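Peer 1: just need the structure, nothing else, for what follows:
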Amino acid sequence: MVKRFPIIETGRLILREVTSTDSTNMLTYLSDEMVMKHMGLVPFQTEDDVLDEISWYQSIFEEGTGIRWGITLKESSEVIGSCGFLNRLSKHHRADVGYELSKEYWGRGIASEALEAVVMYGFQHFQLERIQALIEPNNLPSQKLVEKIGFEREGLLRHYEFTCGKFDDLIMYSILKENLDLI
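Peer 2: Just a heads-up that it's a prediction; the model follows:
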């Protein structure tokens, strides 16, 4: 059975499946050092790098371990970022959430609008009880973003990931289904 990729619509955005035709637009932000700084990845160099990322998006969707929506403005089909779940564990009703947005669109409330819609979707359609976000300690804008939506800081995970040749500390944030009234 082929699963249909869900589309989420908000006031200004359409969150949709990304395809290989989006690779050029995605390379614009995935090659930007400022965007990639806190993602644990080196900036992408080629469209092939982006196509590998798109393949990963497709594989986590097909496996049921995650989903990543491309963020587009309603007036344009251009993908300007992405937001979605990874490490989804249906048995435990939890998933990690992640996101990135082209620097050109920072400060406009777009990431907040997309994240809020994805969180709501996760609670309503995936029967999640807990959604968590792992954020580098010096990524203050991302911490403010999740706090604005109602996530609570739980603690520091020391040397939690090994990325780009170094161990990274990450702060664990979470929101529970019972906190939906905060959104």
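
Peer 1: from now on I want contacts and neighbour counts done on CA atoms only, so please keep to that.
Peer 2: Noted.

Peer 1: and stretch 92-112, end to end?
Peer 2: Stretch 92-112 has an end-to-end distance of 26 Å (criterion: C-alpha to C-alpha, to the nearest Å).

Peer 1: what's the offset of it from the middle of its chain?
Peer 2: 5 Å (C-alpha atoms, centre = their mean, to the nearest Å).

Peer 1: okay, buried residues for it please.
Peer 2: The neighbour-count check on stretch 92-112 (16 or more other C-alpha atoms under 10 Å) flags 94-102, 110-112 as buried.

Peer 1: those in strands, which ones?
Peer 2: The strands, defined by DSSP state E, take in 94-101 from these.

Peer 1: make a markdown table out of the residues you listed and add distance to Arg12.
Peer 2: Below are those laid out as a markdown table (distance: C-alpha to C-alpha, whole Å):
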| residue | distance to Arg12 |
| --- | --- |
| Arg94 | 28 |
| Ala95 | 25 |
| Asp96 | 24 |
| Val97 | 21 |
| Gly98 | 20 |
| Tyr99 | 17 |
| Glu100 | 17 |
| Leu101 | 15 |
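
Peer 1: count the residues that sit near Leu140.
Peer 2: Using other C-alpha atoms under 10 Å, Leu140 has 10 other residues around it.

Peer 1: measure it to His38 for me?
Peer 2: Distance of Leu140 to His38, computed by C-alpha to C-alpha: 10 Å.

Peer 1: what sits against Thr10?
Peer 2: 113-114, 117 (C-alpha atoms under 8 Å, 6 or more residues apart in numbering).

Peer 1: would you do the same for the sequence below? I want to compare the two.
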Amino acid sequence: MPGDIHARLAALPAFPTLTGARVRLREPRTDDIDGLFALFADPRVMRYWSSAPMRSRMQAEGKVEEMREAFERRESLDWVVADRRDDLAIGSCTLFRFDARHRRAEIGYALRSALWGRGLASDAVAMALDWGFRTLGLHRIEADIDPRNEASRALLLRLGFSSEGVLRERFFVGDQATDSELFGLLAQEWHGRRR
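Peer 2: Below you'll find the predicted structure:
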């Protein structure tokens, strides 16, 4: 059902917390700085990112502040992915670039490399997708990845996304031009898989 996405975002009384069997998506906190620094300073995590790895803890402090301010402006939802057992930050999952007219947004995600291969990123992304489609009334969610990132590609395909093409040399990471592969998922495809 169509609705004003910006009005729905503005009406949120607080940062939404989503809880699954193994992970929680919650608001960023000051005590997440070290966990987020470990995440975004890891060259393995950042290998296919559109920016270089963090080099100082101050960058992680700034990241937490940016995440909070983006929510205050309702420009993005930058969830911290936390382990349900100890609530420590192990990743991030973001809905951003909201387009109210076309009921569209983008999703991004990252997970500590020591935890890869356990399905935790899939769990986190699935919760964010479900929330975006059901709560915000999004019609389409897009993801944009480096096509060499086979693990991310497999995650998106597993969740029902379709590859919609490669944009050649779209980003520079340092001095290297990299391609970008666009994926899309429609609300009816998501709901059809969840029945």
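
Peer 1: please state their TM-score.
Peer 2: Once superposed, the chains reach a TM-score of 0.94 (TM-score structural alignment, normalised by the length of structure 1), with 183 aligned residues with a C-alpha RMSD of 1.5 Å.

Peer 1: ok, back up a step: would you turn the buried residues of stretch 92-112 of structure 1 into TSV with distance to Asp49 of structure 1?
Peer 2: Below are those laid out as TSV (distance: C-alpha to C-alpha, whole Å):
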residue	distance to Asp49 of structure 1
Arg94	29
Ala95	25
Asp96	23
Val97	22
Gly98	19
Tyr99	18
Glu100	16
Leu101	17
Ser102	17
Ile110	25
Ala111	23
Ser112	27
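
Peer 1: for these, which two are the farthest from each other?
Peer 2: For these, the farthest-apart pair by C-alpha to C-alpha is Arg94 and Ser102; their separation is 27.2 Å.

Peer 1: any idea how many residues pack against the equivalent of Leu157 of structure 1 over in structure 2?
Peer 2: Matched by TM-score structural alignment, Leu157 of structure 1 corresponds to Leu167 in structure 2. Using other C-alpha under 10 Å, Leu167 of structure 2 is surrounded by 15 other residues.

Peer 1: got the contact list for the residue nearest to Ile107 of structure 2 when sequence neighbours are not counted?
Peer 2: The shortest distance from Ile107 of structure 2 to any non-neighbouring residue, by C-alpha to C-alpha, 6 or more residues apart in numbering, is to Leu95 (4.7 Å). By C-alpha under 8 Å, 6+ apart, the contact list for Leu95 of structure 2 reads 76-78, 105-108, 128, 132.

Peer 1: could I get those in CSV, plus columns for distance to Leu138 of structure 2?
Peer 2: Output for those, formatted as CSV (distance: C-alpha to C-alpha, whole Å):
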residue, distance to Leu138 of structure 2
Ser76, 14
Leu77, 14
Asp78, 17
Ala105, 7
Glu106, 10
Ile107, 12
Gly108, 16
Ala128, 12
Gly132, 6
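
Peer 1: closest to Gln59 of structure 2 among those residues?
Peer 2: Comparing the contacts of Leu95 of structure 2 against Gln59 of structure 2 with C-alpha to C-alpha places Asp78 closest, at 15.8 Å.

Peer 1: how much space is there between that closest one and Leu25 of structure 2?
Peer 2: Between Asp78 of structure 2 and Leu25 of structure 2 the distance is 9 Å, computed by C-alpha to C-alpha.

Peer 1: any shared contact partners between these two?
Peer 2: Cys93.

Peer 1: so Cys93 of structure 2, which of the three states?
Peer 2: Secondary structure assignment for Cys93 of structure 2 (DSSP: H, G, I helix; E, B strand; the rest coil): strand.

Peer 1: which residue, other than its chain neighbours, is closest to it?
Peer 2: Using C-alpha to C-alpha, 6+ apart, the closest residue to Cys93 of structure 2 is Tyr109 (4.2 Å).

Peer 1: residues contacting that neighbour?
Peer 2: 91-94, 121, 125.

Peer 1: go on, Ala110 of structure 2?
Peer 2: Ala110 of structure 2 makes contact with 39, 45, 91-93, 121 under the criterion C-alpha under 8 Å, 6+ apart.

Peer 1: among the residues you listed, which recur in structure 1?
Peer 2: Retained in structure 1: 45, 91-93, 121, out of the contacts of Ala110 of structure 2 (criterion both residues aligned by TM-score structural alignment, their matches' C-alpha atoms under 8 Å).

Peer 1: scan those residues and report the most crowded one.
Peer 2: Most surrounded of the kept ones among the contacts of Ala110 of structure 2: other C-alpha under 10 Å gives Gly91, at 27 neighbours.

Peer 1: apart from its neighbours in sequence, what residue is nearest the counterpart of that residue in structure 1?
Peer 2: Matched by TM-score structural alignment, Gly91 of structure 2 corresponds to Gly81 in structure 1. Of all residues not flanking Gly81 of structure 1 in the chain, Leu101 sits nearest, at 4.1 Å (C-alpha to C-alpha, 6+ apart).

Peer 1: so the one you found touches Ser82, yeah?
Peer 2: Yes: if you go by C-alpha atoms under 8 Å, Leu101 of structure 1 and Ser82 touch, sitting 6.6 Å apart.

Peer 1: so where does Leu185 of structure 2 fall, helix or strand?
Peer 2: Here Leu185 of structure 2 sits within strand 176-186, counting by DSSP states H and E.
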